[in-house]
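**Q** after the sequence you'll find the predicted model.
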Amino acid sequence: MGAQAREESAPLRRAPVQRRSAERLDRIVDACAALLDEVGYDDLTTRAVAQRAGVPIGSLYRFFRDKRALVTALGERNMEQYSDRLATRLPRTGRDWNAVVDLVVDEYVTMRRGVAGFATMDFGSSEALSLRLAALLTEHLGAPVGPDFQRALRIAVEACDAVLRYAFRDDPAGDALVIAETKELARAYLVRFSLEHRPGAFTK
């Protein structure tokens, strides 16, 4: 990947150095999240975000090329928050595979219900989410992720994402029965990688 392509793929044009700049960046991303809930992505404008954040439009463009980069940054922030929540709670699950799966789904549902803009831009891509989950599970279980598990995890993420979107389609809080079925789906599909059922399956 060339330098220009890497620059275009990064959401931030420049990282904040001073505390004041970091706070301004946070306000801009917060404003973006709130407006996504109000008007959706298609009607979102950088000017409206700048106005909501209380910053000059030029300040926004010092950080972001366009609204796509801004929304991508929101997705990355959501990913970091989600990862932090999982990392804090995973030790409580031990090696109980069902508890691990439940936690992964429950933390998503919690953010879907309470984090502004999450309904429109959760993490940006299922591939990024599956890679982050693999890294967290590697650390938690003390075993490297093998290619079979990585592929299965990606498929589980894709499937659960579709079912959870269905759960929230007509219910802002999410249909509890559909959420429960999402956990059943993930448990049943990934059970062959449970260390309790097949030691070593996780790394194959």
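**A** Nice, I can see it. Numbering: from 1, shown residues only.
**Q** use CA for all of it now, contacts and neighbours both
**A** OK.
**Q** how near is the residue positioned nearest the centre of the chain to Tyr189?
**A** Centroid-nearest residue in the chain: Phe123, 3.0 Å away (criterion: C-alpha atoms, centre = their mean). Distance, Phe123 to Tyr189, by C-alpha to C-alpha, to the nearest Å: 22 Å.
**Q** ok, now Val109?
**A** For Val109, the distance to Tyr189 equals 20 Å [C-alpha to C-alpha].
**Q** higher neighbour count, these two?
**A** Applying other C-alpha atoms under 10 Å to Val109 and Tyr189 shows that Val109 carries more neighbours, namely 18 against 14.
**Q** alongside the first one, take a look at this:
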Amino acid sequence: MTRCYVKGEMENSGVRRRPVQQRSIERVERILDACAELLDEVGFDALTTAEVARRAGVPPATVYQFFDGRPGMMRALALRNLDLLLLQLRRRADDEPGLTWPRAVEIVIEETVGMRRTVPGFTVVDFADTRVGGASFLPPGQIPEGGDILAERLYDFATGQAGLPPLPDPYRVMRLAIETTGIALRLAFQNSRDGDPAMIDQARTLLTAYFAQLTRHRPAAPSR
């Protein structure tokens, strides 16, 4: 599995000008924080750059100075959320030597559920905008769908940093696991802000069994 997402992230992250000075970095983070809060309050369709600027305490032109409008802010939020997930996964992996794929799946589900409960705007724009019928805000790079970036970064982390063995047909396995998790968590959080524990547990059971079967009965194939 090649890391073709990198070029796409740099060119299509939605950030027009990357901040260098600390003051600019803080301003960009303030804009993203305001955007995330407003997503929770008014939703994506009612979100405006003018209101984001007002909430962040910056002139509207400042938003466009750093971001390619509303889609750019969404892409930046999605990538920030993905970075946050990977940071949490690194911490968890460090605490659990001898990690297995089924256990790694449990950890990913636990951390994603935690983010849904606590991270502003995450239910609207998580890692690749999973709203039904919505566009994907992650940059496509050299691959057709933004969700592939999530698959590649998770797999690269698992095999390159967490010490997990390669999977057979990793591209399809990771895509299927991500899509299945996304559907299960949408159902779990459909009528509850904290999520339906039984549905979350069903997702955990389904995915851990899938990865246990993959790693038990099939020989590992070289990563693509």
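**A** Happy to help now that I have it. Note that this is a predicted model, so its numbers are computed, not measured.
**Q** and the residue nearest to the centre of the first structure, what is it in contact with?
**A** Applying C-alpha atoms under 8 Å, 6 or more residues apart in numbering, one finds that Phe123 of the first structure lies in contact with Gly75, Glu76, Asn78, Met79, Leu129.
**Q** just give the closest residue to the first one, not the sequence neighbours.
**A** On the basis of C-alpha to C-alpha, 6 or more residues apart in numbering, the spatially nearest residue to Gly75 of the first structure that is not a chain neighbour turns out to be Phe123, at 4.3 Å.
**Q** then the last one?
**A** Leaving aside its chain neighbours, Leu129 of the first structure sits nearest to Phe123 (6.8 Å; criterion: C-alpha to C-alpha, 6+ apart).
**Q** where does that neighbour sit, in terms of helix or strand?
**A** For Phe123 of the first structure, there is no host helix or strand (DSSP states H and E).
**Q** translate it into the numbering of the second structure.
**A** Aligned counterpart of Phe123 of the first structure in the second structure: Phe127 (TM-score structural alignment).
**Q** just give me the longest helix of the first structure.
**A** If you go by DSSP state H, the first structure has its longest helix at helix 67-89.
**Q** equivalent range in the second structure for it?
**A** Using TM-score structural alignment, helix 67-89 of the first structure lines up with residues 70-92 of the second structure.
**Q** list the buried residues of that stretch.
**A** Neighbour counts over stretch 70-92 of the second structure (16 or more other C-alpha atoms under 10 Å) mark 70-82, 85-86, 89, 92 as buried.
**Q** how close does it sit to the first structure?
**A** Compared with the first structure after the fit, stretch 70-92 of the second structure shows a mean deviation of 0.6 Å (mean C-alpha distance after the TM-score superposition for the first structure).
**Q** what's the local residue count around the nearest residue to Asp102 of the first structure once chain neighbours are set aside?
**A** In space, and not counting its chain neighbours, Asp102 of the first structure is closest to Lys183: 6.1 Å by C-alpha to C-alpha, 6+ apart. If you count neighbours by other C-alpha under 10 Å, Lys183 of the first structure ends up with 20.
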